[in-house]
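Trainee: got a structure for you, letters missing:
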């Protein structure tokens, strides 16, 4: 069984996302065959901004620590930590040497824009050929900009495609029909169930930052319970990013 084999339309891989070695080891011990990383969690653990290219070293370090867990590991490398295809290819090759099975490569930028399609196509191409499953992520739905189907079709030379932010089953089914690649979506507690996503042909369902945010909520709830106080709801992605340092000119 390869990592690619776990992507089955109609029988999706549920991919939990870890943020440090401890969370990854805990998930591996539960028998999940593959574990991803969450860039938000990694950034927050190290006091850095998410999706700003600031955690390249920390991401590689986490990947190296996870290599002996006995599961497939796929790493969120944001946009590749560079706009230079050659540098992204070198990064992916290095991760492949560590035994990493997959990477996520996103086209969203910290300023809310999307990387030009042609540039992201070249970056995807540079990431291919290293024996790593390249999951091409487009942030059209996440950032509410651009044409999702245009991007999905443009990234057809990748191994898989990831469109976080999709919530309606009809729009998800439309994306499934628009590509021959396995579709990855982000699980959202208020959105479709795993069974419903399977029913429209989704091949992979990631938890993204949800587990990290739930862990923070659990810690706060435990503390406040000592004072007989109720905890607030699980923090949103935006609430976590709001308390992180702003991107610097070097990392953005």
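Mentor: Arrived safely, thanks for sending. Model, not experiment: these values are computed from the prediction.
Trainee: all contacts plus neighbour counts: C-alpha atoms, from now on.
Mentor: Noted.
Trainee: what ranges do the strands span in this protein?
Mentor: Ranges of strands in the chain, per DSSP state E, are 13-15, 17-18, 34-37, 72-76, 102-106, 133-137, 160-162, 183-186, 204-206.
Trainee: which stretches of the chain form helices?
Mentor: Ranges of helices in the chain, per DSSP state H, are 21-29, 39-45, 56-66, 85-97, 117-127, 140-143, 148-154, 169-178, 194-199, 210-226, 237-243.
Trainee: would CSV of the ones you listed with mean neighbour count be doable?
Mentor: Formatted as CSV, the helices of the chain follow (neighbours: other CA atoms under 10 Å):
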stretch, mean neighbour count
helix 21-29, 17
helix 39-45, 22
helix 56-66, 18
helix 85-97, 19
helix 117-127, 20
helix 140-143, 17
helix 148-154, 18
helix 169-178, 16
helix 194-199, 17
helix 210-226, 16
helix 237-243, 13
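Trainee: please compare the first structure with the one that follows:
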């Protein structure tokens, strides 16, 4: 079984309360820590990688992002999916080839740009081009930004309805999974009832939100954490650094 086949198989849930949990490494060292902890696959967060490279979220040059992903992939022997934001304006065929060159088996692709939602049909057409170029070599996770961008961001129910509409277009275009980022917990059952296929949900690293098991029971297929783990690690490092002078 290839790594991408193994990655796809991990998304076939054995039970509603058994979602795939994918920690997000920001460099090779953190990737090794997660693999040593027993996680079967990883998913890089663009914001966490940006922070490790000294950039603000969304400001990482494409070349540096691909190089960072390649270092993470090289450091571990489990499948790695990469958050490559909106694709950096690269044509689908080149985007796919550059991603495959890193060794990644999947990618996140978001449907907003410059703070605004993209036209869903145009974005679906673009995703279809990515799928055609990738064939079965990549697992495509289509991020849906209706909960974090206007007009739906202020109305969770409206955002959920828009997310379901977009998800149908993206799945039809060949997306393997959809990621309604920022979706409140109470709308997950609605999303689950209206979306075909795997759903990615954002988990918490602070212990003050639903557990992965609880999120799975509400409809999540897989759990990722965005830059949360990198930020938590940075907080721990600040505490260590402060203690060095005492």
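Mentor: Looks like it arrived, so ask away. Bear in mind that the values here come from a model prediction, so they are computed numbers and not experimental data.
Trainee: the residue nearest the centre of structure 1: what's its closest spatial neighbour, skipping adjacent residues?
Mentor: Central residue of structure 1 (CA atoms, centre = their mean): residue 76, 5.0 Å from the mean position. Using CA to CA, 6 or more residues apart in numbering and skipping residues adjacent in sequence, the residue nearest residue 76 of structure 1 is residue 104, 4.8 Å away.
Trainee: and the one you found, what's its match in structure 2?
Mentor: Alignment note (TM-score structural alignment): residue 104 of structure 1 maps to residue 108 of structure 2.
Trainee: and its match, how many residues sit next to it?
Mentor: Neighbours of residue 108 of structure 2 under the rule other CA atoms under 10 Å: 23.
Trainee: quick check: it touching residue 83?
Mentor: Yes. Using CA atoms under 8 Å, residue 108 of structure 2 is in contact with residue 83, at 4.5 Å.
Trainee: and stretch 133-153 of structure 2, how far from the chain's centre?
Mentor: Offset of stretch 133-153 of structure 2 from its chain centre (CA atoms, centre = their mean, to the nearest Å): 9 Å.
Trainee: mind listing what's buried in that stretch?
Mentor: Buried positions in stretch 133-153 of structure 2, judged by neighbour count with 16 or more other CA atoms under 10 Å: 133-134, 137-149, 152-153.
Trainee: likewise for stretch 64-77 of structure 1?
Mentor: Those would be 64, 65, 66, 67, 69, 71, 72, 73, 74, 75, 76, 77, for stretch 64-77 of structure 1 by 16+ other CA under 10 Å.
Trainee: and if you look at stretch 180-188 of structure 1?
Mentor: Within stretch 180-188 of structure 1, the residues that count as buried by 16+ other CA under 10 Å are 181, 182, 183, 184, 185, 186, 187, 188.
Trainee: give me the distance between it and the centre of its chain.
Mentor: Counting by CA atoms, centre = their mean, stretch 180-188 of structure 1 is centred 11 Å from the centre of its parent chain.
Trainee: map residue 54 of structure 2 across to structure 1 for me.
Mentor: Using TM-score structural alignment, the partner of residue 54 of structure 2 in structure 1 is residue 47.
Trainee: no, scratch that, I was asking about residue 215 of structure 2
Mentor: Match for residue 215 of structure 2 (TM-score structural alignment): residue 197.
Trainee: want to try JSON lines for the helices of structure 1, with distance to residue 11 of structure 1 as columns?
Mentor: Formatted as JSON lines, the helices of structure 1 follow (distance: least, CA to CA, whole Å):
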{"stretch": "helix 21-29", "distance to residue 11 of structure 1": "20"}
{"stretch": "helix 39-45", "distance to residue 11 of structure 1": "26"}
{"stretch": "helix 56-66", "distance to residue 11 of structure 1": "26"}
{"stretch": "helix 85-97", "distance to residue 11 of structure 1": "27"}
{"stretch": "helix 117-127", "distance to residue 11 of structure 1": "26"}
{"stretch": "helix 140-143", "distance to residue 11 of structure 1": "23"}
{"stretch": "helix 148-154", "distance to residue 11 of structure 1": "21"}
{"stretch": "helix 169-178", "distance to residue 11 of structure 1": "13"}
{"stretch": "helix 194-199", "distance to residue 11 of structure 1": "6"}
{"stretch": "helix 210-226", "distance to residue 11 of structure 1": "21"}
{"stretch": "helix 237-243", "distance to residue 11 of structure 1": "27"}
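Trainee: closest to residue 13 of structure 1 out of those helices?
Mentor: With CA to CA as the measure, helix 194-199 is the member of these nearest residue 13 of structure 1 (9.6 Å).
Trainee: mean per-residue distance, the closest one to structure 2?
Mentor: Here the mean offset of helix 194-199 of structure 1 against structure 2 after fitting is 1.1 Å, by mean CA distance after the TM-score superposition for structure 1.
Trainee: what comes into contact with that helix?
Mentor: With CA atoms under 8 Å, 6 or more residues apart in numbering as the test, helix 194-199 of structure 1 has contacts from 9, 10, 11, 12, 169, 187, 205.
Trainee: contacts only, for the third one.
Mentor: So the one you mean is residue 11 of structure 1. 198, 201, 202, 203.
Trainee: out of the residues you listed, grab the one that's most surrounded.
Mentor: Among the contacts of residue 11 of structure 1, residue 202 has the most neighbours (other CA under 10 Å), with 26 neighbours.
Trainee: contacting residues for that residue?
Mentor: Contacts of residue 202 of structure 1 were listed using CA under 8 Å, 6+ apart, and they are 8, 9, 10, 11, 12, 172, 173, 176, 182, 183, 184, 185.
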